[in-house]
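Student: Take a look and give me a structure for this.
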Amino acid sequence: MSAETRKEWQRRIMRAMRAMEARLDEEWRLDDIAREAHFSPYHFHRIFTGMTGESVGAYLRRLRLARAAHRLAYGDRPVTEVALAAGFEAPEAFTRAFRAAYGMPPSVWREEFREQTRPRDLTELLPPVTREEPMMELAVTIKRVPPLRVALVRHVGPYDRCEAAWEKLCGMAGRLGLFGPDTRFIGVGHDDPRITPPEKIRYDACLTVPEGYAGTPDLPVAVIGDGDYATAVVKGPYTNLGPAYAWLCGVWGPDSGREFAAGPSMEVYLNDPKTTPPGELLTEIRVPLEPKA
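Tutor: Take a look at the predicted model:
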């Protein structure tokens, strides 16, 4: 297989993966997934497994279990309801699969996760280098975020190693003339690092694009947002974002009267890290909320 052919196949596999991520509740048939990637269903399962290291079924199961773990950690739905939403007809089957993935039953996971993320003060979470700074105070606002058209580059791996994705995104966007005065730079984190292994974490480096841009194979377009989000502006280095998410979810969340949705969070980078001192960086974090009852 030539390098260009391999690159094209990787793009097609990524299209299929994004389709499954976007419609995780659907009952996917192999033929439908293969059609998303423009592969023959006869060979698609082997192609997917060979290129990703997971079978299609294992990939869907892992994402659904990760979403279930998120719902258990940050919501109050009964375990049986979470199991049904994850595609399991019987709670016993869900418990077996969950234990195999996370080493404990779902009810124990919920208790232990909440116990580990129950800080009453953000200073408990800040790394030592920042504790001498004034404690950040997060003012949380619930916003309705409209649908946003973005061009994106996918990074798979730890969140703190996503620089190459941004360099690729900005390089291609510059050549295509996509930058404008209203361009926004947004990171979309699909996975909670407390739930997903570091090497499996998915992150999309995104920038908003004008309506006239339809995307290219190397720089596709997606729609993000379109819902209620709990938002807060975090000042300081990006190492503050993990503690800020923990504060928003573990301290603000229980008293908010709202429940977090099992969708990806967003980070809107309000200034340029290349020209802004780390202590002056501003990042708006956005965590999705379930629709108000």
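Student: from here on, contacts and neighbour counts on C-alpha atoms
Tutor: OK.
Student: tell me, what residue is most central in this protein?
Tutor: Among the residues of the chain, residue 190 comes closest to the average C-alpha position under Cα atoms, centre = their mean, at 1.2 Å.
Student: give me the number of residues near the nearest residue to that one once chain neighbours are set aside?
Tutor: Of all residues not flanking residue 190 in the chain, residue 264 sits nearest, at 4.5 Å (Cα to Cα, 6 or more residues apart in numbering). By the criterion of other Cα atoms under 10 Å, residue 264 has 19 neighbours.
Student: Show me the helices in the stretch 101-250 of the chain, by range?
Tutor: Assigned helices in the stretch 101-250 of the chain, in chain order: 106-116, 163-175, 241-247 (criterion: DSSP state H, counting those that start in this stretch).
Student: compare with the first, here's sequence two:
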Amino acid sequence: MKTHTRQDYLQRIDRVVALLQSAVAEGDELPELAQLAAAAHLSPFHFHRIYRALSGETIGQTVARLRWLRALQLLAEPAERVTETALAVGYETPQAFARAFRQTFDATPSELRGQQGRLHEAMQRLRRPAKQDAAEQAFEVEVVSVEPFRVVATRYEGEYRELDQAYGRLFAWAAERALLERLAGIYGIAHDGGPEALSGRGAFDCALAFEGDEVQGDAQAQPLQLGGGLWARWRHVGSYDALGALSDRLIAQWLPDSGYVLRDEHLFRHFLDDPEEVPEAALRADVYLPVARC
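Tutor: Down below sits the predicted model:
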């Protein structure tokens, strides 16, 4: 079967951007998720995550960037009025447009229109996503088969750097049920929250695995199944706070040319060390990507 190269993936992202750009330029409704995923030949399940990893921005950020680019293109036309420009890029009033414009460009629309050099420089900058750290990182990845296993999980929503409190509540739940002596592993599942989802925040399942008999869940913690099938495993050493951004980079740098594609399962993390006992620089975690051969 066809190997999906990095260039192939980037061309898919370009098709998505072209669809969004056309909708913004015409003032049409934005395409639905299914349409965007189909244009990229990607599963809707992982579409937002792959798009963010490869483009360096969320769908929402792309739309905002393209709308500002369209606004500047219209302002570059001498006959175009600010009111019409505001309406064309989705603002209900020119006043709201002017406020947002000043926050973005540190100038009013009329001021920037009068500075053609600055106007065109801003347009050029908006044609591509903001430059990301392009430093390549060597990812030592192995593809392994993982037998299905059960965990008990509780859902947390917010900044991932506050996850220790959510895990604390889950450990307290397990302690009340005399389960800690059977603890077999600490896991986490980061959920992709949609077009605005940024690495480092959103919905996250804090999970514990236990040896022995299956643990029954309740309103506070529910049973989940992880594993099953092939998984690309990469070990991270260092702060757990970096795992979201590094997982995106793993997808962007390893997945293309790997000979694998992502399956419709959630990525999960296996935390091997306790941050309260191990120095941050020495913390270890295994990141698992669900994959299938191309």
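Student: which residue in structure 2 lines up with the residue nearest to residue 190 of structure 1?
Tutor: Taking TM-score structural alignment for the superposition, residue 264 of structure 1 sits opposite residue 266 in structure 2.
Student: hmm, back to that, deepest in the core, which of the helices of the stretch 101-250 of structure 1 is it.
Tutor: Comparing these on average neighbours per residue, with mean count of other Cα atoms under 10 Å, the densest one is helix 241-247 at a mean of 19.
Student: what's the spacing between that helix and its chain's center?
Tutor: Its chain's C-alpha centre and that of helix 241-247 of structure 1 lie 15 Å apart, by Cα atoms, centre = their mean, to the nearest Å.
Student: For that helix, give me the average deviation versus structure 2.
Tutor: Comparison of helix 241-247 of structure 1 with structure 2 after fitting gives an average deviation of 2.8 Å (mean Cα distance after the TM-score superposition for structure 1).
Student: next SSE after that helix?
Tutor: strand 265-269 (DSSP states H and E).
Student: So what touches that following strand?
Tutor: 184-190, 282-288 (Cα atoms under 8 Å, 6 or more residues apart in numbering).
Student: let's go with 7 Å and repeat that
Tutor: For strand 265-269 of structure 1, contacts defined as Cα atoms under 7 Å, 6 or more residues apart in numbering pick out 185-190, 282-288.
Student: out of the residues you listed, who's nearest residue 22 of structure 1?
Tutor: residue 190 (10.8 Å; Cα to Cα).
Student: What is the equivalent residue in structure 2 for the closest one?
Tutor: Aligned against structure 2 - with TM-score structural alignment as the criterion - residue 190 of structure 1 pairs with residue 191.
Student: Show the contacting residues for the residue nearest to the centre of structure 1.
Tutor: Residue 190 of structure 1 neighbours (Cα under 7 Å, 6+ apart): 202-203, 264-265.
Student: one step back: please tabulate the contacts of strand 265-269 of structure 1 in TSV and include distance to residue 228 of structure 1 as additional columns.
Tutor: Converted to TSV, the contacts of strand 265-269 of structure 1 look like this (distance: Cα to Cα, whole Å):
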residue	distance to residue 228 of structure 1
185	19
186	17
187	17
188	15
189	17
190	17
282	21
283	18
284	14
285	13
286	9
287	9
288	6
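Student: follow-up on the earlier one: any idea how far the match of residue 190 of structure 1 is from residue 155 of structure 2?
Tutor: 10 Å (Cα to Cα, to the nearest Å).
Student: Over to residue 6 of structure 2?
Tutor: Using Cα to Cα, which is the criterion applied here, residue 6 of structure 2 is 34 Å from residue 155 of structure 2.
Student: got it, and residue 276 of structure 2?
Tutor: Residue 276 of structure 2 is 22 Å from residue 155 of structure 2, by Cα to Cα.
Student: Now do the strands in the stretch 1-150 of structure 2.
Tutor: Counting by DSSP state E, counting those that start in this stretch, the stretch 1-150 of structure 2 has strands at residues 141-145, 149-159.
Student: which of the ones you listed is buried the deepest?
Tutor: Highest mean neighbour count among these (mean count of other Cα under 10 Å): strand 149-159, a mean of 18.
Student: relative to helix 163-176, how tilted is it?
Tutor: Angle, strand 149-159 of structure 2 to helix 163-176, by axes from the mean of the first three to the mean of the last three Cα atoms, to 10 degrees: 140 degrees.
Student: Distance from strand 149-159 of structure 2 to the middle of the chain?
Tutor: 18 Å.
Student: Residue in structure 1 paired with residue 86 of structure 2?
Tutor: Checking TM-score structural alignment: residue 86 of structure 2 goes with nothing.
Student: Can you verify my assumption that residue 86 of structure 2 contacts residue 94?
Tutor: Yes - under the criterion of Cα atoms under 7 Å, residue 86 of structure 2 makes contact with residue 94 at 5.5 Å.
Student: Looking at those two, which is more packed in?
Tutor: Per other Cα under 10 Å, whichever of residue 86 of structure 2 and residue 94 has more neighbours is residue 86, with 22 against 17.
Student: Relative to residue 286 of structure 2, how far out is the more buried one?
Tutor: 48 Å.
Student: go on, residue 293 of structure 2?
Tutor: Taken as Cα to Cα, the span from residue 293 of structure 2 to residue 286 of structure 2 is 21 Å.
Student: Check residue 159 of structure 2 too.
Tutor: Counting by Cα to Cα - residue 159 of structure 2 and residue 286 of structure 2 are separated by 21 Å.
Student: same deal with residue 177 of structure 2?
Tutor: 28 Å.
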